[in-house]
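Undergrad: Here is my input; please provide its structure:
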Amino acid sequence: MTTPVSDSPDQIRQRQERSWSRSAHGWAGRRATFEAGARVVSHRLADAVGLTLGLNLDLADLACGAGEPTLTLARRLGPLGTLVGLDLAHGMIVEARRAAVQERVEDRVRFEIGDLEALPLADGSQDAATCRWGLMFAVDPSLALREVVRILKPGGRFAASVWDHARHVPMIALARDAAQATLNAPAPTPDAPEPFRLADRDALRARFLDAGFEPDSINVEEQMVTWEFLDAEEYCAFHLEVSAALADLYHQRPYEAQAAFRQVMSESAHQFADPHGIVRMPCRALIWQARTLN
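TA: The predicted structure follows:
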């Protein structure tokens, strides 16, 4: 679930590709649950790059996962615009293409394999780019931001969401804590790719500046995201389905450890349950916006 400090960048990316590809089917299966909460961020990102309904833009969605927010962007894009969704994991691209067909927007978007730190796009080719909860998983986020600057046209817009500090994101943090407490999951190593890595606003602003974005354009806003689960058991099942690394760790442990994990997850989720047992977890995302120099 974490990255040993001795691993090379290429080894980290290879492991990420394998893990995310193996998780892709789970993400596709849980699309409705996740997007019910996450769609507010998808629309915020679309608004942030100026994508109004019917507008023609050349647009890239980076670290697109199983197809969002790319599909949300596709439904807004004008007929002369172009849209590419890029992700490191082949399995995610397979699911994204399948989702595009299901949503009947396959003629508006293409999906390709692409590393955040080596984007397969030409210099100055894009009017805008988005990245929903992917930047913190780049091996080198600063390099990823420089790549975004490279592919954007002068004055091009970029919008990205990252997570705030763990205490503000219980949906992820409680599962991480439960795995560490009961399954012997290792704690994250310093600056390893993980969900809360870019929560420090000053530090991430400095990365935007160093990448070459227009200083006065760099802005961050908070966005609350609430996920809903039928009960505490569904909350636990969700995490085991969308994380191959967690599922591997869980199934490698004896029954007693598995039971302890489920118990801790249940107790954690019950903090957010209503009288009917429905679990609603409010989490705080950070929406970053910036433009390249004209």
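
Undergrad: For the rest of this, base every contact and every neighbour count on C-alpha atoms.
TA: OK.

Undergrad: And the residue of the chain most remote from its centre, how far from Arg39?
TA: Going by C-alpha atoms, centre = their mean, the residue of the chain most distant from its centre is Glu256, 32.1 Å out. Using C-alpha to C-alpha, to the nearest Å, Glu256 is found at 37 Å from Arg39.

Undergrad: Quick check, Ala273 in contact with Pro282.
TA: No - using C-alpha atoms under 8 Å, Ala273 is not in contact with Pro282; the gap is 11.6 Å.

Undergrad: Spell out for me which residue occupies the centre of this protein.
TA: In the chain, the centroid-proximal residue (C-alpha atoms, centre = their mean) is Trp133; its distance is 2.7 Å.

Undergrad: That one and Trp163 touch, don't they?
TA: Yes - at 7.2 Å, Trp133 and Trp163 qualify as touching, with contact defined as C-alpha under 8 Å.

Undergrad: Break down the stretch 1-150 of the chain into its strands, ranges please.
TA: Assigned by DSSP state E, counting those that start in this stretch, the stretch 1-150 of the chain shows strands spanning 58-62, 82-87, 110-113, 126-132.

Undergrad: possible to save these as a markdown table with distance to Pro69 and mean neighbour count?
TA: Below are those laid out as a markdown table (distance: least, C-alpha to C-alpha, whole Å; neighbours: other C-alpha atoms under 10 Å):
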| stretch | distance to Pro69 | mean neighbour count |
| --- | --- | --- |
| strand 58-62 | 7 | 26 |
| strand 82-87 | 9 | 24 |
| strand 110-113 | 12 | 20 |
| strand 126-132 | 7 | 26 |
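
Undergrad: Also this sequence, please, to line up against the first:
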Amino acid sequence: MTTTGFEPARFKATQRANWNAMSGGWLSWRDKFERGAAPVSRHLIALAGLGPGQRVLDIGTGTGEPALTAAAVVGPTGHVTAIDLAEDMVAIAADRATKLDDTAAPVEVRQGDVETLDLPEAGYDAVLSRWGLMFAVDHIAAFRAVASVLRPGGTLAASVWGEPADAPMVSRGFRVLAQRLDLPTPPPGEPNPYSMADQEQTELELRAAGFTDIAITDFTAPFWLTDTSEYVEFYRVCSPPGLLTMIEKRYGSADDPETWAAIADSVADLRAPDGTIQLPSRTRIIRARR
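TA: Below is the predicted model:
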């Protein structure tokens, strides 16, 4: 359910434009981000029970994960389909897929929306999604679409963010921006990174979509950066361009030193004895069967 006045089509168009604009930044940050995110991919693949020859769908693949990791697991007799809302993300993931060797499954990457999947019914053994499902406008519709493409007994394995305080990699910097830019709190029911943080509500939505054997657990993504300046860089290159425009309008420049110093300070307390910034971030893990 969404709030009165909310326009799903406009929201999706904005999301698409933002992720297209951020695609280059996410590609440049892929290696640093994957230090913490790759263990989540491996965990999802293990929960899905993937093996050689299976067919897998990855929803919200971004620059290609966990699709590319799954391709290595299911091997050349398997198949992976990866979708993303943003065409520029699709182009990056597709280019990376061409570089897989012949021990991996073929990976088909295409533009797509989780709520209106144009894919074969019961065509997949497993559906994976890493931090993508929580942006769905209608959670139940999204889960029903996922269920429709799973074979009977097939598995959904997905990660979504829990409470913001538990995920400093993504939340500390945004909290600074929200304060400095007086950003409003998203109304209840509107999509946002934490819209599936409520485990009880998410389980109800999964059951309403026809899923069974539901388990929602926590897993820690071991993010870390070399210093606070890397965290500032992450927010500079991986944030929606609209936020940078808002900084410029409010403070005269998108390079406003006080804003970026505040973002650096927001993670200074997480500095380890070796000088690195440790950002372990707890994520919700969903496992359910059709």
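
Undergrad: Excluding chain neighbours, what is closest to Trp19 of the second structure?
TA: Ala86 (5.9 Å; C-alpha to C-alpha, 6 or more residues apart in numbering).

Undergrad: With distance to Pro186 of the first structure as added columns, please give the strands of the stretch 1-150 of the first structure in CSV.
TA: Shown next, in CSV, are these (distance: least, C-alpha to C-alpha, whole Å):
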stretch, distance to Pro186 of the first structure
strand 58-62, 28
strand 82-87, 26
strand 110-113, 30
strand 126-132, 26
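
Undergrad: Among these, which comes closest to Phe208 of the first structure?
TA: strand 126-132 (13.9 Å; C-alpha to C-alpha).

Undergrad: mean shift between the closest one and the second structure?
TA: Compared with the second structure after fitting, strand 126-132 of the first structure deviates on average by 0.9 Å (mean C-alpha distance after the TM-score superposition for the first structure).

Undergrad: Counterpart of Arg207 of the second structure over in the first structure?
TA: Superposed on the first structure with TM-score structural alignment, Arg207 of the second structure falls opposite Leu209.

Undergrad: Which of the three states applies to that match?
TA: With DSSP: H, G, I helix; E, B strand; the rest coil as the basis, the three-state label of Leu209 of the first structure is helix.

Undergrad: how many neighbours does it have?
TA: Residues contacting Leu209 of the first structure under the criterion other C-alpha atoms under 10 Å number 17.

Undergrad: Distance of it relative to Ala138 of the first structure?
TA: Separation of Leu209 of the first structure from Ala138 of the first structure (C-alpha to C-alpha) stands at 18 Å.

Undergrad: name the element the residue mapped onto Ala260 of the first structure from the second structure belongs to?
TA: Residue pairing (TM-score structural alignment): Ala260 of the first structure is matched to Glu258 of the second structure. Glu258 of the second structure belongs to helix 257-265 when elements are defined using DSSP states H and E.

Undergrad: What is that helix packed up against?
TA: Helix 257-265 of the second structure makes packing contacts with helix 168-180, helix 228-237 when contacts are defined by 3 or more C-alpha pairs under 8 Å, 6 or more residues apart in numbering; DSSP states H and E.

Undergrad: Please state the offset of the very next helix or strand once past it from the chain centre?
TA: Next helix or strand after helix 257-265 of the second structure toward the C-terminus (DSSP H and E): strand 277-289. How far strand 277-289 of the second structure lies from its chain's middle: 11 Å, per C-alpha atoms, centre = their mean, to the nearest Å.

Undergrad: what range in the first structure matches strand 277-289 of the second structure?
TA: Counting by TM-score structural alignment, strand 277-289 of the second structure corresponds to 279-291 in the first structure.

Undergrad: so how far does the matching stretch sit from its counterpart in the second structure?
TA: In the superposition against the second structure, stretch 279-291 of the first structure averages 0.8 Å from its aligned positions (mean C-alpha distance after the TM-score superposition for the first structure).

Undergrad: Any chance of the helices and strands packed on helix 257-265 of the second structure in CSV with distance to Tyr194 of the second structure and mean neighbour count as columns?
TA: Listed next are these as CSV, based on distance: least, C-alpha to C-alpha, whole Å; neighbours: other C-alpha under 10 Å:
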stretch, distance to Tyr194 of the second structure, mean neighbour count
helix 168-180, 10, 18
helix 228-237, 18, 19
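
Undergrad: Can you say which of the ones you listed is nearest to Met22 of the second structure?
TA: Nearest of those to Met22 of the second structure, taken as C-alpha to C-alpha: helix 228-237 at 7.1 Å.

Undergrad: quick one: buried residues of the next helix or strand after that closest one?
TA: Sequence-wise, the next helix or strand downstream of helix 228-237 of the second structure (DSSP H and E) is helix 241-251. For helix 241-251 of the second structure, burial by neighbour count (16 or more other C-alpha atoms under 10 Å) applies to 241, 243-244, 246-247, 251.
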